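Q: Got a predicted structure plus its sequence, pasted below:
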Amino acid sequence: MQQYFILFITVVTVFFGSISCNSTDADCAQLSNKDCRTCLSLAGCAFCKNGKSCFLYDVSNVIAKKCAISDTQWGTCVGTFETWIIIVSVVGGILLIAILIAICCVCRKCKRCSIRKEEKRQAREQDVENRRAEERRAAGEIRSTERNRVADEIRMKYGILKEKENGTDYTRMD
């Protein structure tokens, strides 16, 4: 299996290594006064629709001097170079806007999630605080009851405890 893979890689390397992608201006000029497909079949060539001329297109010089950009066809015969620049710019702009919208949506969702987490954390803290307050109140009532019981025992010991009528310390004045 490994031998076949190495053989395949070797064949592909030899095949693609034999293809020459370096076109010269003379090679492109020979294809002038022919159709667009013939001119663009040679890598690196561009076709001018008005003069039906084929020339070497320099990628580093985006705006070709030999032909107006609105008449230059490069890479494909479907549209002019100007058309492709506009199409790619519009698609790129739409993709950029879509990415920004997606980022905004994700950020808003994350913000909502963090707000919910914060609200849950605050609710837990409030529950803990309420529980502690209830425990303090219950402990205070127990201490108060214990103090009253001890005070009543001391009053009873010294005979100063009043008997409560109707379960209260207050009596009705007549």
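A: Now that the structure is in, tell me what you want to look at. Residues are numbered from 1 along each chain as shown.
Q: For the rest of this, base every contact and every neighbour count on C-alpha atoms.
A: Noted.
Q: ok, longest helix in the chain?
A: Across the chain, the longest stretch assigned as helix under DSSP state H is helix 81-158.
Q: try it against this one:
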Amino acid sequence: MDYPVRKILPPSALCPLKSARWGVCWVNFEALIIAMSVVGGILLLGITVCCCCCCRKRKSQRQVDQEATASGGLVPHRILSFCRRAEMKSRHEEIRKKYGEARPSS
């Protein structure tokens, strides 16, 4: 008997779901529906777990960054920056003295 192409599931009057086949004779329609549901559920669960892990990681990273700024974790960086600026000023002063340029008024 030909498969009713216009419908996804064959009507129960034509044959019960347990004896329905799809495409080829060895593919049981009932088993195909169950297998596709299981695979779809596993994929959705995997995607959900990945999203939750990523969100949790971002949240914990934000908390670490906020704690670092609140506790003064950026202070050493500012100190290094200040020291570098002071070194550059002293180099510029040495160059100005070497070539006899007057210091510009600021």
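A: Happy to help now that I have it. Computed from a predicted structure; not experimentally measured.
Q: coming back round to it: which secondary structure elements does the longest helix of the first structure sit against?
A: strand 72-74 (3 or more CA pairs under 8 Å, 6 or more residues apart in numbering; DSSP states H and E).
Q: what separates the closest residue in space to Thr80 of the first structure that isn't next to it in sequence from Asp27 of the first structure, distance-wise?
A: Take Thr80 of the first structure and drop its neighbours on the chain: the residue closest to it by CA to CA, 6 or more residues apart in numbering is Gln73, 4.6 Å away. Per CA to CA, to the nearest Å, Gln73 of the first structure is found 17 Å from Asp27 of the first structure.
Q: Those two: which has the busier surroundings?
A: Applying other CA atoms under 10 Å to Gln73 of the first structure and Asp27 shows that Gln73 carries more neighbours, namely 26 against 16.
Q: Report the aligned residue range of the first structure for stretch 38-46 of the second structure.
A: Residues 90-98 of the first structure are matched to stretch 38-46 of the second structure when aligned by TM-score structural alignment.
Q: center of the first structure - which residue?
A: In the first structure, the residue lying closest to the centroid (CA atoms, centre = their mean) is Ile103, at 4.1 Å.
Q: before we move on, the earlier item: how about whatever residue of the second structure lines up with the residue nearest to Thr80 of the first structure, what does it touch?
A: Aligning on TM-score structural alignment places Gln73 of the first structure opposite Arg21 in the second structure. Contact analysis of Arg21 of the second structure by CA atoms under 8 Å, 6 or more residues apart in numbering lists 27-29.
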